[in-house]
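Enquirer: sequence plus predicted model, see below.
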Amino acid sequence: MSVGVEALFTSALGLQPPWVVEDVKLDTAKRRIDFEIGCPQARLACPACGAAAQPVHDRMRRSWRHLDFFQFEAWLHCDVPRVACGDCGKTTQVAVPWARAGSGFTAAFEALALALCRDLPVRQAAALLRCKDKQLWRRIEFYVEQARALEDFAGVQIVGIDETSLRRGQHYISVVHDLELKRLLFATEGRDHQTVVEFAEDLKAHGGDPAQVRHVCMDMSAAYAKGVALALPEAQISYDRFHVVSMAIEAMDQVRRAEMVDDAQTVRSALGADDGKTLRQLLWGMRRNPAGWSRHQLDAMHWLQRSTLK
């Protein structure tokens, strides 16, 4: 290809000297375009200590997946120089400006991948990008760790602890939220007391103080209560209303079912059919706020208040 085309793609890729596109290979059958990038200098600054004009020791072949060009899958290839420094005595590979160290994707490709993964399942994003989902998971883990290293948890005082299950209850994770700033603080596998201990350690690692946590909202897990007593000694515990309401509903259902079995004939006779009351109206009426009762539920609950049922 002509020098003009190579210079055009050097500009399109945002390359600056000493990096230039030396060759472009287009394969229309495979719908792929390969860019050969060169760094012709024989001397470069040492990546380790910054000493100027150090000799290039050798070059190592590297490749990176890039954003598509004209709907063609694009790859960058480069023999990356390694500098032998006479000042520090190290032989160090030069960092390329288009990708982070150790990544097989360019920075632009990684940015697109992460943007897609925010809104799509990772497997679906990988299918769109024509790569493996494990490759995207590795990038997500890397950048999440980078972001978490910058987190500041100083001043956290009120937290919520809960569990969630994956794979239909076969795998559990525990999550901790800052209930004042509405942010996720910590997530880990398991749901025993050690998860709370691990949270306290992570809190300290990010500038927080477990002794300053004064309130924990959680479910009625004895394991979590043990963890709070061990790791958050100044915190009071309150049970979140979802679990309290769930237990209350279950208790009412147990009583209702027992009475329907023990005295089914009396109950059915008392409810009758003329006024539209049914056992189902009682079932759902006890689950709803009075303001949301239907006419039939209102009649059923009015009857229930004057019955001899428990």
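Expert: That came through fine. Numbering: from 1, shown residues only.
Enquirer: drop to CA atoms for contacts and neighbour counts, all remaining ones
Expert: Noted.
Enquirer: now do the contacts for the closest residue to I158 other than its chain neighbours.
Expert: Leaving aside its chain neighbours, I158 sits nearest to H215 (4.9 Å; criterion: C-alpha to C-alpha, 6 or more residues apart in numbering). By C-alpha atoms under 8 Å, 6 or more residues apart in numbering, the residues touching H215 are 157-159, 235-238.
Enquirer: please spell out the PyMOL selection for the buried subset of the residues you listed.
Expert: Isolation of the buried members of the contacts of H215 (16 or more other C-alpha atoms under 10 Å) is achieved in PyMOL through the command below:
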select buried, resi 157+158+159+235+237
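Enquirer: next up, a second structure to put side by side with the first:
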Amino acid sequence: MVETFSAEYVHEPIACTKCGGLKLYRHGTKKTTYADAPLRGFAAKLEATVRRYRCRDCGETFLQPLGGVLDERRMTVRCAEFIARQALKHTFVHVAREVGIDEKTVRAVAAERMGELEAKHSPRLPRVLGIDETKIAGELRLVLTDVEGRRLLDMLPARDKGTLAAWLWQFKDRNAVKVVTIDMWRPYQRLAAELLPNAVVVVDKFHIMRMAGEAMDRVRIRLAKVKQPEVRRHWVRSKVMLNKRPHNLTEKQRFNLEIWLDNEPEIAAAYRAKEAFYGLFDLPKDEAIRAFDGFAASVESSVKPEFKPLLTAMRNWRSEILAVFDHKYTNAFTESLNNLTKHIVKAGRGYSFEVLRARILANYGDPVKEPLFFEFLLKDDGNPCANCGLPCRAEDMHLVTLPPVTRGQRAKRALVCEVCESRFNTEKVIAHRKTSTRKTG
């Protein structure tokens, strides 16, 4: 549904737009329709009555210049701003449908805004740099984060040494980086040593712990192959008991797990090895180092082949893994950010990497905000703007008092998006100017 509003621009021109002459007279009107930002969940159009003028000096006619509109796009400035912001969060088709315009127009406005954002994008090196990768548009992309500040710094088109080196070289203050968290990819470690001389490299402990869990799972899969189909299916359903830490198991799960381990010695050996490795990171540093160095000997020979990748990583990355006891940083934020970006990638399937990168930076490039004082109004199933109706991130919402729509209604407190909040404040100022009078005397 489209709501259409009649509008007139009250300011008249004082000079001819063709020759600059001052002798003007009205010469009819012209109806022009402009797209406006959605209002109360409906697409809005302004049907403007535009005055035509003729100049007595040059004889030319021209239309009344309008403020607050983009003639080349046939939309208001606030509509363009609405599109630019929403196109960084939602699909172009969705925004086009909400505004009631063609998708190509949305793409053009979005491209213009993305170009502006790219020109302004100027990341700074943090004290703790997180380096990771995620798959976007079928290829691995480099993700760089400020681990302490919990924000995305940049997303690069490729995960290779040259791309990362070029990104790091642009900074003159590379000595300011004190810690670099990585997964176990040697080019990251080498570049950090070359270009970040004051930084300690820390391997993400959750990455290495995941290897222990995967080793245990390989043992389960190997043993399941010789079991009956119903046993295999039961093991698949029950593997959550193996993956959980003992203190997270229910009484029933603990009982069932004990029976399973009593009947399957190799699974029991793999489970003990996994738990011993996990427990390393709960120990004081000196004890943890001794346990780390003795771990390989504690793994039983029957499950050692499955644990070989973990044991090799422990040998090759010993100092970087143990560095976590002095610098308790992980790539947990980076990993969670990767999971969040998957939603943007899924929603924008088919879009170019540049478009997806702009969206991800726009949504996650700012520091994580403090809890909102109006959290009690937020809903678990999403938070649509009370004015335009589009879904919005909780941290981007503003609490306002909406005026009554019809006689007899009461004003109400509601959450609106940034664009509508700006529009709401503008309308309040205009209303105040109309009702106020000048002082006399």
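Expert: It's in. It should be emphasised that the depicted structure is a prediction, and the values quoted were computed from it without experimental measurement.
Enquirer: drop the TM-score for these two in here.
Expert: The TM-score (TM-score structural alignment, normalised by the length of the first structure) is 0.57; 232 aligned residues with a C-alpha RMSD of 4.4 Å.
Enquirer: picking that back up, corresponding residue for the residue nearest to I158 of the first structure in the second structure?
Expert: Under the alignment defined by TM-score structural alignment, H215 of the first structure corresponds to V179 in the second structure.
Enquirer: map H302 of the first structure onto the second structure.
Expert: H302 of the first structure maps onto E258 in the second structure, by TM-score structural alignment.
Enquirer: secondary structure class for its match?
Expert: For E258 of the second structure, the secondary structure call by DSSP: H, G, I helix; E, B strand; the rest coil comes out as helix.
Enquirer: for A111 of the second structure, see how far away it is.
Expert: Separation of E258 of the second structure from A111 of the second structure (C-alpha to C-alpha, to the nearest Å) stands at 59 Å.
Enquirer: give me the more crowded residue out of those two.
Expert: A111 (17 against 12; other C-alpha atoms under 10 Å).
Enquirer: what's the separation between the more buried one and A87 of the second structure?
Expert: 9 Å.
Enquirer: same deal with I267 of the second structure?
Expert: Noted for I267 of the second structure: a distance of 51 Å to A87 of the second structure, by C-alpha to C-alpha.
Enquirer: so V143 of the second structure, which of the three states?
Expert: Once three-state DSSP is applied, V143 of the second structure turns out strand.
Enquirer: ranges for the strands of the first structure?
Expert: In the first structure, the strands defined using DSSP state E lie at 20-27, 32-38, 43-44, 54-69, 72-84, 91-93, 158-166, 171-178, 183-189, 215-218, 236-239.
Enquirer: now the ones you listed as a markdown table including distance to A126 of the first structure?
Expert: Formatted as a markdown table, these follow (distance: least, C-alpha to C-alpha, whole Å):
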| stretch | distance to A126 of the first structure |
| --- | --- |
| strand 20-27 | 23 |
| strand 32-38 | 18 |
| strand 43-44 | 37 |
| strand 54-69 | 13 |
| strand 72-84 | 14 |
| strand 91-93 | 30 |
| strand 158-166 | 21 |
| strand 171-178 | 24 |
| strand 183-189 | 24 |
| strand 215-218 | 36 |
| strand 236-239 | 40 |
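Enquirer: most packed of these?
Expert: Ranked by mean neighbour count, the strands of the first structure are led by strand 215-218 with a mean of 22 (mean count of other C-alpha atoms under 10 Å).
Enquirer: ok, average deviation of it from the second structure?
Expert: On superposition with the second structure, the mean distance recorded for strand 215-218 of the first structure (mean C-alpha distance after the TM-score superposition for the first structure) is 1.9 Å.
Enquirer: what about that strand, distance to the chain center?
Expert: 23 Å (C-alpha atoms, centre = their mean, to the nearest Å).
Enquirer: now do stretch 272-279 of the second structure
Expert: Centre to centre, stretch against its chain (C-alpha atoms, centre = their mean), the figure for stretch 272-279 of the second structure is 34 Å.
Enquirer: which bit of the first structure covers that stretch?
Expert: Counting by TM-score structural alignment, stretch 272-279 of the second structure has no counterpart in the first structure.
Enquirer: contacts for that stretch, please.
Expert: Under C-alpha under 8 Å, 6+ apart, the answer for stretch 272-279 of the second structure is 209, 212-213, 216, 245, 292, 295, 298-299.
Enquirer: please repeat the previous calculation with a cut-off of 10 Å.
Expert: 205-206, 208-217, 242-246, 261, 266-268, 270-271, 288, 291-292, 295-296, 298-300, 303-304, 307 (C-alpha atoms under 10 Å, 6 or more residues apart in numbering).
Enquirer: taking those residues one by one, which sit in helices?
Expert: Mapping the contacts of stretch 272-279 of the second structure onto helices (DSSP state H) picks out 205-206, 208-217, 242-243, 261, 266-268, 270-271, 288, 291-292, 295-296, 298, 304, 307.
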